[in-house]
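Undergrad: Dropping a prediction and its sequence here:
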Amino acid sequence: MSLQPVRDFFAANAPEITVIVTAESSATVALAAAAYDVEPGQIAKTICIRAGEVTALVVMAGTSRLDNRKFRDRFGIKPRMLAGDEVVAVTGHPIGGVCPFGLATPLPIYCDESLRLYDEVVPAAGATNAAVRIAPDHMAKLTGATWVDVGQIQADENPTAKA
């Protein structure tokens, strides 16, 4: 379980943030939205990609998908999603618990602009039933993430935008 490295990360970098552990799984966007009583878009999903020789994390709104054209325009290469065992090996987190905190390996982290539709997002926290509540800009600052526009919000989603 990779919950402890995430707790250690927050203890060292943002002790005001509490890791929330639920009895039910929050391993998918739908399960997480129900478990934490938020809109699906507020679930900050973390995907692990490889672009050439670089492995990186992209954190985006739960209702967004990685847009390969935007990614290629931004980085000059097409991304490839890592297989589950590769994700666990580089992040130290299980599928459904992958997050940009307490990583087993230092990785470049990118936050997609789709997260900025919300004042608060809920990324996983190293386990399939753990998460944190955090402002997107605070998450980016804590993780040293770079903001990018590589996501595509799904047409059926109508997020609540900031006022």
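TA: Looks like it arrived, so ask away.

Undergrad: rest of the way, CA atoms for contacts and neighbours
TA: OK.

Undergrad: For residue 150, give me its contacts.
TA: 66, 67, 68, 70, 71, 74, 112, 113 (C-alpha atoms under 8 Å, 6 or more residues apart in numbering).

Undergrad: Which element is encountered next along the chain beyond the longest helix that the chain contains?
TA: The longest helix of the chain (DSSP state H) is helix 3-13. Per DSSP states H and E, helix 3-13 leads on to strand 20-21 as the next helix or strand towards the C-terminus.

Undergrad: so what's the residue nearest the centre of the chain up against?
TA: Residue closest to the mean C-alpha point of the chain, counted by C-alpha atoms, centre = their mean, is residue 46 at 2.9 Å. Counting by C-alpha under 8 Å, 6+ apart, residue 46 touches 57, 58, 59, 60, 98, 99, 100, 123.

Undergrad: The third one: helix or strand, and which one exactly?
TA: Assigned by DSSP H and E, residue 59 belongs to strand 54-61.

Undergrad: ok, structure two:
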Amino acid sequence: MSGGSVERVRAALLAAGHADTVQAFPEGTRSAAEAAAAVGCEVAQIAKSIVFRGGERVVLVIASGANRVDIAKVAAATGLVIKRADGNWVRDVTGFAIGGVAPLGHLTAPVVLVDQDLLAYDRVWAAAGSPMHVFATTAADLLRLSGGTTADVKESA
């Protein structure tokens, strides 16, 4: 399945006028730390996609790899009751397995929040449809590609 989902991300990038910057890392990019080590950037530059349930709505939070997401802040920003999503539901509604959820190319259009902390970086990296593929982009393009809005989503220390 990952081959098809990576191709879906490539097609979505190209359709949106974004360069195909997808790269494969066989050692894996499942976690933000693994992805940062693979591409050679700070963990904070990894745009990790976390899917939540907002009732029957799909809520995608694209967070800086250095941050933990505060569910209460996500609920406040979306006006939805937010719950953690299990892996099967995530795969069914997005078409991606956990560890490879991309910020675009979803089977079901999600409500998207983009972590405001990502705006501090010129270049960010996001999952490209599999736990071994990422693509390089900018925070501004990430907002445009995902159709998201910026929000403060990180847990306070």
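TA: Cool, got the structure. Predicted model, so just to flag it, every value in this text is computed and none were measured.

Undergrad: coming back round to it: buried ones in the longest helix of the first structure, by neighbour count?
TA: 3, 5, 6, 7, 9, 10 (16 or more other C-alpha atoms under 10 Å).

Undergrad: if we can go back for a sec, tell me what the helix or strand just after the strand holding residue 59 of the first structure is packed against?
TA: Toward the C-terminus, strand 54-61 of the first structure is succeeded by strand 64-66 as the next helix or strand (DSSP H and E). Applying 3 or more C-alpha pairs under 8 Å, 6 or more residues apart in numbering; DSSP states H and E, we find strand 64-66 of the first structure packed against strand 151-153.

Undergrad: I'd like to know which elements the strand it packs on is packed against.
TA: strand 64-66.

Undergrad: I'd like to know how many residues surround the equivalent of residue 68 of the second structure over in the first structure.
TA: Counting by TM-score structural alignment, residue 68 of the second structure corresponds to residue 65 in the first structure. Using other C-alpha atoms under 10 Å, residue 65 of the first structure has 16 neighbouring residues.

Undergrad: cool, the one 10 residues further on as well?
TA: Burial of residue 75 of the first structure is recorded as 12 neighbouring residues (other C-alpha under 10 Å).

Undergrad: what about it, distance to residue 148 of the first structure?
TA: 10 Å (C-alpha to C-alpha, to the nearest Å).

Undergrad: Repeat that for residue 142 of the first structure.
TA: For residue 142 of the first structure, the distance to residue 148 of the first structure (C-alpha to C-alpha) stands at 16 Å.
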